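Peer 1: 3D model of this:
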Amino acid sequence: MRAGLSLTWKIALLAILTLVMLTVVLLIFAGVQFRISPENFIVAPTLNRVLSVSGELAQDLGETPVESRAELLEQLSKQYDVDFYLVDGNGNSLTRTPAALPKEIVDEIGQRFRNGGPRPAPRRGIFRATTGSPTRYWVSVPIRWRTADTSGLTSGYLVVMSDSFIGNQFFFDPKPWLALTLALTIVFVSVWLPLIRSLTGAITEMTHATSRIAEGQFDTRLEIRRGDEVGQLASSINRMTTTLAGFVKGQKRFLADIAHELCAPIARMQMALGILEQRADDKSIEYVADVKDDVQHMSELIDELLSFSKAGMQIAETDIVRVEVADIVQRVLERESPPGAQIQASVMKGIAVLANPDYLFRAISNLVRNAIRYAGSAGPISVSAHSEGQETVITVADSGPGLPENSLEEVFAPFFRLEPSRGRDTGGAGLGLAIVKACVEACKGSVRAHNRQPSGLEVEIRLRTA
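Peer 2: Purely as a prediction, here's the structure:
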């Protein structure tokens, strides 16, 4: 399944989209109801700062002689990192330093003076402009001040110029907006994060639980700590797990009961065939031998069914103790090694696991028996064990043809056989590796298989280190 956007990001993006849409609706409402343009939220603060600076400058100009005005403007330029010009209605400098203003700025100042008279209202006379070659940003505001040598007010324009629109206080100052964004982010995280963590945490817990259930761990249970729909889903998963456990346990008990009931008649059949074989003539002996082989095959199948069912039903009651791996491997090799078999054991003394001795012996025995049956002639078979942190890994590897990649997990399913190479004559009933898996899981461990390079199959048992 293709990986998509996580639920956390989906909720976060939905919350951000909701906030953006709400902002747009409020701006539209403010424009319709109060005639407030969205531009005012950006322009108004910068114009207020220009007016504030012009008011302070007007007081200083009244106490500053004409020859010192250029120095006063230079100080302001260094303070605010922009250029200041003081001009009259014709664009001429009111300081000793010439003001080389673009023609469009001079024309606009003159137009404002003509429309507003010699004393234009400060806010009505403010204008903003952008010129090119190179790009420059301008804002101009009327300014009036009183000097000691005149009885009236002197009028002019304070012109502010910058080569950047962002990063200064007179065009666009991002600091308040960054502060607002930070505040909104803190509010968003404070409000939404607990909900997001609660939902995603519960979903993640259920995902892990259902994965364990899919692997056959039907003792898995979810803790129900909430009464909403997520809690109801967790409760449903628990009920489903209980039902599945009952079905599987009932199925295995049914198989065990059938196998147990068949043991007695098959034993009697084997005994009768033994007597019949002694009394049969030369013409009948071959038929008796064929029937005897079939009955023996049925007996082995029933024994495997019993082993598989018992291992699956007694997981909760399994006695887990400290087991020396080397001792178990030695017993397996003494029992399963036929004459001429090449089996190499590499298990150090002292490596111990937490397991049931009988189940671990049966699991390793089945793996060694399978390796001998399917790959005994292809090369040596190795049995090894080593520790990895808090786990011990036991491996049985051969040099045979291996398995198709898509069968590496299915091979542990009951009655799974690769056809036609592993049919009845060579592959048994398909319960060998299923019994291995049941025995290992009864010991609270895991088992998996993978192909070796260039050829061969390796089965890996992982158990808790004792």
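Peer 1: rest of the way, CA atoms for contacts and neighbours
Peer 2: OK.
Peer 1: tell me, how many residues neighbour F113?
Peer 2: Around F113 there are 21 other residues, counting by other C-alpha atoms under 10 Å.
Peer 1: hang on, it packs against P120?
Peer 2: Yes. Contact criterion C-alpha atoms under 8 Å: F113 and P120 qualify, at 6.6 Å.
Peer 1: show me where the chain has its helices.
Peer 2: For the chain, the helices defined by DSSP state H cover 7-34, 40-61, 69-80, 103-116, 122-125, 174-214, 229-279, 285-313, 325-336, 357-375, 424-427, 432-442.
Peer 1: next, the second sequence, to be compared with the first:
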Amino acid sequence: MRFPLALKVSLWLLLNLLLLAILGGCWLLNSGGPEDKLAWSSLVSGPAGRSAQALADVTVSELRATPRSNWDIALQRASEKHTLPLALYGQDFNLLAGNVGELPDSVISRLQAPRRDPPRPGKLQDGPPAPRHLPVPQTELREPHQLFRTGEPAAYWFTFQHGPPGRPREFLVARIPSLWSLIKLLDLDILLWLALAAIVCSILLWLPFVAAHARALRRLDRATEAIADGRFDTRVPENQLDELGALGGSINRMSGRLDRLVTGQKRFLGDIAHELGSPLGRMQMGVGILEARAPAELQPAINDVREEVVQMADLVAELLAFTRAGLRQRDALRVRVELAGLAARVLAREAATDAVTVDIPAGLAVLADADLLARAMGNLVRNAIRYAGRTGPIALRALRQETLIAITVEDTGPGVPPDALDRLGEPFFRPETARLRETGGVGLGLAIVRGCAESCGGTVHFANRIPNGFVATLRLPAAG
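Peer 2: Model prediction:
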């Protein structure tokens, strides 16, 4: 299964942006100690948490300006304003005001300051260490703003530790029910929209670049396929000032050289066949005169010579037909051709009216060169009669397939070896290598069919029938 280049580049772009987002998130979050592996507190303790810090500072200021008896009302108003449950806890985590539900033990344990072990009985407690080793109390090291994640489904707890020095500390706690609520609290939703806009802008910026290169590659692919099918007049644009433009120029030069080479070969064969025509005609005339004057004992030898001359004449005729079919590809006149009338003329010329069943709807027509199409149909009918025999059913059919007309010639003969199907239509290729020359042509019949079909702007396909038989299908543009 192949994936378009544009899809691959787009996916790599998205993966790149996703990797940058993950790295940025890890840098932002991974600044805590081992007890807080995700370091959620870094979101609220630094510049990124200014909105959460402002919420805590304003709420605590309002509580300080409010009598203790009205703290519940003040926290209720703050909760409704920020759409977050708020509560105030004492140093021993006794609820002073508000309601956030049950405070998880994991949050409490991480907010509690470490306690010193009691002295052993009968022994005085050790004095403080030397001043240069005196540790800073843990409560002084702890950031006042902290964020914790607990439970499944996840809930987030934002805490603010406040209180004057030397006095019991209090904790303002906000329960954040979801990640989206946390994002809104931290005003990160704006950053998310900006990131999404950056992704969209990046895609829109890259899309024309990727689409242009994908179109160029598709053109190159179609051109190489056409050249592989023998259409050497195929050309691609060379206006791109990059490696693809250089590749297009190389393909054009290659197709041009192949075109000149193949055309030269066909002209060479045609010239040879044309030059051989006159000597062969004189040889046939001479053999006829010799046959009329020679005694009876020389007649078998003269018959052998006549058969050889006939074989050479047939070869020259097929060479001429093959070269003409190929050389007329550029100037073939494509007109509306009624298939029913053309099929009747072809069968009459081949004397195969009684041997072939015709199934062609009246009025069905194609755009083609009438002479080339008649030659292709005649070769296919002659080939079917040669290998299937006149006693076997041979069918000539035509039907519309969307914008194309499919013309098929089917027989019930032996068919061809499966490994030879792809080579049918090559000049001088005969699938039955051990076949005597008397049983058939020289391997140009189907090559002429292919050349005629391509000159008419169509294609030809060969296949074996099941359980036995052979079918050749011509597909040509339908006439409107």
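Peer 1: quantify their similarity with the TM-score.
Peer 2: Overlay of the two chains. TM-score (TM-score structural alignment, normalised by the length of the first structure): 0.82; 449 aligned residues with a C-alpha RMSD of 3.9 Å.
Peer 1: if we can go back for a sec, and the helices of the first structure, which is most packed in?
Peer 2: Greatest average neighbour count among the helices of the first structure goes to helix 432-442 (a mean of 26), per mean count of other C-alpha atoms under 10 Å.
Peer 1: which residues of the first structure does stretch 200-212 of the second structure align to?
Peer 2: Aligning stretch 200-212 of the second structure against the first structure (TM-score structural alignment) gives residues 186-198.
Peer 1: if you could redo that for stretch 452-465 of the second structure, that was the one I meant.
Peer 2: Aligned using TM-score structural alignment, stretch 452-465 of the second structure spans residues 439-452 in the first structure.
Peer 1: ok, stretch 271-281 of the second structure next?
Peer 2: On the first structure, the counterpart of stretch 271-281 of the second structure by TM-score structural alignment is residues 257-267.
Peer 1: mean deviation of that stretch from the second structure?
Peer 2: Average distance, stretch 257-267 of the first structure versus aligned residues of the second structure after superposition (mean C-alpha distance after the TM-score superposition for the first structure): 1.1 Å.
Peer 1: ok, now stretch 193-213 of the first structure?
Peer 2: Superposing on the second structure places stretch 193-213 of the first structure at an average distance of 1.2 Å from its equivalents, by mean C-alpha distance after the TM-score superposition for the first structure.
Peer 1: list of residues touching that stretch?
Peer 2: Stretch 193-213 of the first structure has contacts (C-alpha atoms under 8 Å, 6 or more residues apart in numbering) with 7-8, 11, 218, 220-222, 230, 234, 237, 241.
Peer 1: farthest-separated two in the residues you listed?
Peer 2: Using C-alpha to C-alpha, the contacts of stretch 193-213 of the first structure span at most 32.5 Å, a distance reached by I11 and F218.
Peer 1: and I227 of the second structure? What does it align with in the first structure?
Peer 2: By TM-score structural alignment, I227 of the second structure lines up with I213.
Peer 1: distance of I176 of the second structure relative to G101 of the second structure?
Peer 2: 12 Å (C-alpha to C-alpha, to the nearest Å).
Peer 1: between these two, which one's more packed in?
Peer 2: More crowded of I176 of the second structure and G101, by other C-alpha under 10 Å: I176, with 24 against 10.
Peer 1: V310 of the second structure versus that one, what's the distance?
Peer 2: Taking C-alpha to C-alpha, one finds I176 of the second structure at 100 Å from V310 of the second structure.
Peer 1: cool, V107 of the second structure as well?
Peer 2: For V107 of the second structure, the distance to V310 of the second structure equals 106 Å [C-alpha to C-alpha].
Peer 1: dump the residue contacts of I407 of the second structure.
Peer 2: 396-399, 473-475.
Peer 1: mind redoing it with 10 Å?
Peer 2: I407 of the second structure makes contact with 339, 359-360, 377, 396-400, 460, 472-476, according to C-alpha atoms under 10 Å, 6 or more residues apart in numbering.
Peer 1: which residue packs closest to it, ignoring adjacent ones?
Peer 2: Closest residue to I407 of the second structure apart from its sequence neighbours, by C-alpha to C-alpha, 6 or more residues apart in numbering: A398 at 4.4 Å.
Peer 1: looks like that neighbour contacts L342 (just checking).
Peer 2: No. Between A398 of the second structure and L342 there is no contact under C-alpha atoms under 10 Å: 11.9 Å.
Peer 1: hang on, the earlier thing: which residues are common contacts for I176 and G101 of the second structure?
Peer 2: 85-86.
Peer 1: now the helices of the first structure in JSON lines, with distance to G91 of the first structure?
Peer 2: Output for those, formatted as JSON lines (distance: least, C-alpha to C-alpha, whole Å):
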{"stretch": "helix 7-34", "distance to G91 of the first structure": "36"}
{"stretch": "helix 40-61", "distance to G91 of the first structure": "17"}
{"stretch": "helix 69-80", "distance to G91 of the first structure": "16"}
{"stretch": "helix 103-116", "distance to G91 of the first structure": "5"}
{"stretch": "helix 122-125", "distance to G91 of the first structure": "14"}
{"stretch": "helix 174-214", "distance to G91 of the first structure": "31"}
{"stretch": "helix 229-279", "distance to G91 of the first structure": "72"}
{"stretch": "helix 285-313", "distance to G91 of the first structure": "97"}
{"stretch": "helix 325-336", "distance to G91 of the first structure": "98"}
{"stretch": "helix 357-375", "distance to G91 of the first structure": "98"}
{"stretch": "helix 424-427", "distance to G91 of the first structure": "103"}
{"stretch": "helix 432-442", "distance to G91 of the first structure": "92"}
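Peer 1: between those helices, which gets nearest to S93 of the first structure?
Peer 2: Relative to S93 of the first structure, the nearest member of the helices of the first structure by C-alpha to C-alpha is helix 69-80, separated by 9.7 Å.
Peer 1: so that closest one versus helix 40-61, what angle?
Peer 2: 140 degrees (axes from the mean of the first three to the mean of the last three C-alpha atoms, to 10 degrees).
Peer 1: got the contact list for helix 69-80 of the first structure?
Peer 2: Outside helix 69-80 of the first structure, the residues within contact range by C-alpha under 10 Å, 6+ apart are 53, 57, 60-61, 63-64, 81-86, 93-98, 158, 160-161, 168-170.
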